Each structure stands twice: as structure tokens, then as C-alpha cells.
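Undergrad: Have a look at this prediction, sequence included:
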Amino acid sequence: MSTDEQAPSQITGQLKQAQGVLYQAVGAVPGTAESWTAEGERLQKEGADELDEARAEQKGEATVNRVWGKAESAYGMVTGDQTHLNEGNLKAEKGEWQNALADGQLPNPSWDRVKGKAQSAAGMLTGDQEMQKDGNMQAEKAEWTKG
């Protein structure tokens, strides 16, 4: 990609798709040039491709954030380093949200996972590392068992 090209964006991809639909509508009017329809089809495809590329990039970034966050959180848990534990949890959570939003959804955790996250957050706020650790373990267990 050249330096004057912008990174793929879901918004510009959707705008190109909408512009393509508009061009095709104009091309459907009797007496208009067929080039409107062809240009509309091209714009729709270009927009769809950009949207797919932007989603893939966002999901890749989400995976990196989630994996690094979980690793940092685990390091903090093992070493007793509250800062790494907190920062890791936040990065992992950010990655989870990024991944869901790339699919046009919100994260949909199980009830057990929500309870574990709440306990972890309470431990984070109070500085109770054991509570935070137990909450993390409950949330992770629920994620792995989908319970």
C-alpha cells in the first residue's frame, strides 16, 4: 500500500457500497448510460472488499490484544504483580470487544463468565488480588467450558 492510500475502513467500505447502489439505480433509469450501472457494480464490489479487509485487520488486532492480554494477566497472577494482572485483563477484554464489533455484534458471555468478570473487577478495584485471581479463574473456566 502506498503512503497516500488509506487503510481499509468499514465506514468507507459501506459508503462505497451505498454509492454503488445509487449509481446502479441511476443506471436503471431509461436513457442513462450503461456506464452508471457498471460503475455502480464496481463500487459495490470495491466497497465489499474494503469492508472485508477492514474486518479481517480488526479481528487480527483483536486476537493479538486478547492473547497478549491473557499472557500479561497470567504473568501478573503468577508473580503477584497487580499492575500486570490489571493491564492484562483490560487488554484481553479490549480484544474480546474488538473481535465482536468486527462481526457487528456485542460480546455474549455466559452468566458464569459475567459473575467471574464482576468478581475480578471487584478485586481489581479493592486491590484484593486473591479475589481478582479467583474471578479470573472462574471467568476463564466458564469461557473454556462455555458454561
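TA: On my side now, so go ahead. Computed from a prediction, not measured in an experiment: that's the story for all the values here.
Undergrad: use CA for all of it now, contacts and neighbours both
TA: Fine.
Undergrad: how near is Gln24 to Gly47?
TA: Distance, Gln24 to Gly47, using C-alpha to C-alpha, to the nearest Å: 14 Å.
Undergrad: nope, Tyr75 is what I meant
TA: According to C-alpha to C-alpha, Tyr75 stands 42 Å off from Gly47.
Undergrad: what residue is smack in the middle of the chain?
TA: In the chain, the centroid-proximal residue (C-alpha atoms, centre = their mean) is Gln98; its distance is 1.9 Å.
Undergrad: so which strand or helix has the spatially closest residue to that one that is not a sequence neighbour?
TA: Among residues not flanking Gln98 along the chain, Ala62 sits closest, at 5.3 Å (C-alpha to C-alpha, 6 or more residues apart in numbering). Under the criterion of DSSP states H and E, Ala62 resides in helix 34-79.
Undergrad: let's bring in a second one:
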Amino acid sequence: MSEAQPSQITGQVKNAQGLLYQAVGAIPGTADSWTTQGAELAKEGQDEVHAAQEAQKSEAQAERVEGKVQSAWGALTGNQETLNEGNLKAEKAEWKGAVADGEIPVPSMDRVKGKVESAVGMATGDVDKQREGNVRAEAAEWTKG
């Protein structure tokens, strides 16, 4: 039987349980084992949350690369549907990775302009405009500090 994957939810539950045990252990006359066991549970929960976040970030990064490759392939072959699907997959993965860090991705103004240009190209069927927008957005991403 395989070991369960780390989960942010079960990690948070273990952490809360550990904190509760520690609170009980702080009551005069209770056994020290409550405090000790609580500290262990809280640490175990925090470690599980961290492991789940790292797994989610790694998965998101792999999905983002896959989306970018798919988008590039669509641009090279002139397949608009593949390009769009790749862009969407890469965007979803970027958000997934940011959420794992507890953040919201904040793109640069040049990247936003490129994405808007790409969206306009997609909406109007202007593949060249969409491609130029994608290139502008990618260039802004690669040059950010």
C-alpha cells in the first residue's frame, strides 16, 4: 500500500489538533505528554502543509512548461487552437503555483500589454497579432528581475 500524498488540509488539521493538545497541556495539573504530543502534531502538520505546497509548485511548474511548449508548437505550425490551449494551460499553471505560495501573480505592465495584444489577436483571428503579443509577454517575463 502506498503512502498518502501530503495534503494542505490534513496538515492544517494536524496543526490545529497539535495546538489544541498544547492548550490542554497548559492547564495546571495536566500531564506534560499533552504539550509534548501537541508540539509533535503541530510540527507534523506544518511539515505536511509545506510538503503539499512544494508538490503543488513542482506540479504547476511542469504544467506551465508543458503549456508553453504546446503554445510554441501551435505558433510554429500555425495551429491557432493548439496555441490557445497551450496559453491557457500555462496561465492556469502560473496561478496554481502562485496559490501554493499564498500569492497572486502580478505581471509587469509590458507583460499585461502583450497578453492584451494576444487576446485581441485571438478574438479577431489575427494570428500575427496574437503571436506578437505572446512574444512581447514572454520577453517581459524573461527580462523581469
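TA: Alright, I've got the coordinates. Quick caveat, the model's predicted, so the values are computed rather than measured.
Undergrad: didn't the residue nearest to the centre of the first structure look like it was pressed against Gly60?
TA: No: judged on C-alpha atoms under 8 Å, Gln98 of the first structure makes no contact with Gly60 at a distance of 9.4 Å.
Undergrad: Could you name every residue contacting both of the two?
TA: Among the neighbours of Gln98 of the first structure, none is also in contact with Gly60 (C-alpha atoms under 8 Å, 6 or more residues apart in numbering).
Undergrad: Pro109 of the first structure -> the second structure?
TA: By TM-score structural alignment, Pro109 of the first structure lines up with Pro107 in the second structure.
Undergrad: Same check on Gly69 of the first structure?
TA: Match for Gly69 of the first structure (TM-score structural alignment): Gly67.
Undergrad: which ones are touching its match?
TA: By C-alpha under 8 Å, 6+ apart, the neighbours of Gly67 of the second structure are 85-90.
Undergrad: how do the residues you listed look in the first structure, which are kept?
TA: Retained in the first structure by both residues aligned by TM-score structural alignment, their matches' C-alpha atoms under 8 Å are the following of these: 85-90.
Undergrad: State the distance from the closest residue in space to Asn15 of the second structure that isn't next to it in sequence to Ala16 of the second structure.
TA: The shortest distance from Asn15 of the second structure to any non-neighbouring residue, by C-alpha to C-alpha, 6+ apart, is to Ala42 (3.9 Å). Separation of Ala42 of the second structure from Ala16 of the second structure (C-alpha to C-alpha) stands at 7 Å.
Undergrad: Equivalent analysis for Pro28 of the second structure, please.
TA: 21 Å.
Undergrad: These two - which one has more neighbours?
TA: Neighbours per residue (other C-alpha atoms under 10 Å) separate Pro28 of the second structure from Ala16, with Ala16 holding more: 17 against 8.
Undergrad: any idea what that one aligns with in the first structure?
TA: Match for Ala16 of the second structure (TM-score structural alignment): Ala18.
Undergrad: Does that match touch Gln44 like I think?
TA: Yes: contact criterion C-alpha under 8 Å: Ala18 of the first structure and Gln44 qualify, at 7.2 Å.
Undergrad: Ala140 of the second structure: what's it in contact with?
TA: Ala140 of the second structure sits next to 108, 110-111 when contact means C-alpha under 8 Å, 6+ apart.
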